[in-house]
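**Student:** sequence and predicted structure are below.
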Amino acid sequence: MTTVRLLPVTTEHECLRCFDVMHELRPHLAAPQAFVSQVMRQMAMEYRLLAAWQEDRVVGLVGYRLTENLLYGRFVYVDDLVVSEEGRRHGLGARLIAAVREEARQMRCRHLVLDTGLGMALAQRFYFRQGLLSRGMHFVEALNTEETGS
């Protein structure tokens, strides 16, 4: 694998270049421009996107945010971590996690937190190798947000 550079995504154009890789992780994102719009909204709320570039192609992404709560104090939450099919098995996921971990330390965060699906055994094994430990379960309820007619 040729040299890979890790660079923050800051523009709509850069974000659009990330769509194909993010789509591997989030296949429900069907429209590239809707993805760009959503990421830009999230960036206004402190979401950060770090891209791994191999020449002029994005081959990996990590999306994360600085937050704080009573459980963890100040922490970085990883929303998205994905490496393209051809970029896997080259340590790129570990590099992305390490970059976010270092930024979290510089921001004086006490924890690095992420969620993964219960059936994602390979991802869980990767996270354990990166020093992340399972400390709980994540519960979700889909809320019906459709307006009802009178």
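**Tutor:** The structure has been received and is ready for your questions. Everything quoted here is computed from the prediction, not taken from an experiment. Numbers count the residues shown, from 1 in each chain.

**Student:** alpha carbons only for contacts and neighbour counts from here, please
**Tutor:** Fine.

**Student:** distance of the residue lying closest to Phe19 once chain neighbours are set aside relative to Val76?
**Tutor:** Nearest residue to Phe19, sequence neighbours excluded (CA to CA, 6 or more residues apart in numbering): Pro32, at 6.0 Å. Noted for Pro32: a distance of 26 Å to Val76, by CA to CA, to the nearest Å.

**Student:** ok, structure two:
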Amino acid sequence: MQITFKLLKKEEANIILPYLDIMNHHKVPMDVLKERFEEMLSQNYEAFAIYDHDQLIGCFGLWNMTRHYCGRSLEADHVYIEDTYQSKGIGAQLFQWIEVYGKEKGVTTVELNTYVENFPSHKFYYNQGFIARGYHFLKKI
């Protein structure tokens, strides 16, 4: 395996839409998902592809922001690695890469959200040195 992480230009970012669709359990219509994704790309958001050599195997995004409680931060978003590539150390490699990338950008904190019922991800993130700092609530209006 030769794993690389590539920042996607706006015009090529749609290659990861199928992964976002899977992550949303196909509940968001593709045209809505695409519209939202394009809006995200116009904000403080970067989309990345994960490759094994030249084969696309996953994706992730990073929000770049400053928060009152932790300073400059990157928030990892929609981290997805194909099933056949999971449990091979790629996630750990990814978060090490994110830390280096963040330090280069002057960031002091990496944060993320994960679904409450996604217990395997909780164990993974604890093993990567993350702590559970709070709850993420939402209310659709």
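**Tutor:** Cool, the structure landed. Being a predicted model, the structure only gives us computed values, none of them experimental.

**Student:** TM-score for this pair?
**Tutor:** The TM-score (TM-score structural alignment, normalised by the length of the second structure) is 0.87; 140 aligned residues with a CA RMSD of 1.8 Å.

**Student:** coming back round to it: the more surrounded of Pro32 and Val76 of the first structure?
**Tutor:** Using other CA atoms under 10 Å, the more surrounded residue of Pro32 of the first structure and Val76 is Val76, with 25 against 16.

**Student:** residue contacts, the more buried one?
**Tutor:** By CA atoms under 8 Å, 6 or more residues apart in numbering, the residues touching Val76 of the first structure are 64-67, 104, 109, 111-113.

**Student:** let me know the closest of those residues to Asp80 of the first structure.
**Tutor:** Nearest to Asp80 of the first structure among the contacts of Val76 of the first structure, counting by CA to CA, is Tyr64 at 6.8 Å.

**Student:** in a strand, that closest one, correct?
**Tutor:** Yes. Tyr64 of the first structure forms part of a strand when assessed by DSSP: H, G, I helix; E, B strand; the rest coil.

**Student:** the residue lying closest to it once chain neighbours are set aside sits in which helix or strand?
**Tutor:** Leaving aside its sequence neighbours, Tyr64 of the first structure sits nearest to Val78 (CA to CA, 6+ apart; 4.2 Å). Per DSSP states H and E, Val78 of the first structure falls inside strand 73-83.

**Student:** C-terminal to that strand, what's the next element?
**Tutor:** helix 92-106.

**Student:** where in the second structure does the following helix or strand past that next one align, residue-wise?
**Tutor:** Using DSSP H and E, the helix or strand that directly follows helix 92-106 of the first structure along the chain is strand 111-114. With TM-score structural alignment applied, strand 111-114 of the first structure matches the range 109-112 in the second structure.

**Student:** thinking again about what came up before, thought the residue nearest to Tyr64 of the first structure was touching Leu66?
**Tutor:** No. Counting by CA atoms under 8 Å, Val78 of the first structure does not reach Leu66; the two are 9.0 Å apart.

**Student:** quick one: map the residue nearest to Tyr64 of the first structure onto the second structure.
**Tutor:** Correspondence of Val78 of the first structure to the second structure, assessed by TM-score structural alignment: Ala76.

**Student:** residues near its match, how many?
**Tutor:** Neighbour count of Ala76 of the second structure, defined by other CA under 10 Å: 20.

**Student:** isn't it up against Val110?
**Tutor:** Yes. Counting by CA under 8 Å, Ala76 of the second structure sits close enough to Val110 to count as a contact (7.2 Å).

**Student:** overlap in contacts of these two?
**Tutor:** Residues touching both Ala76 of the second structure and Val110 by CA under 8 Å, 6+ apart: none at all.

**Student:** that'll do, ta.
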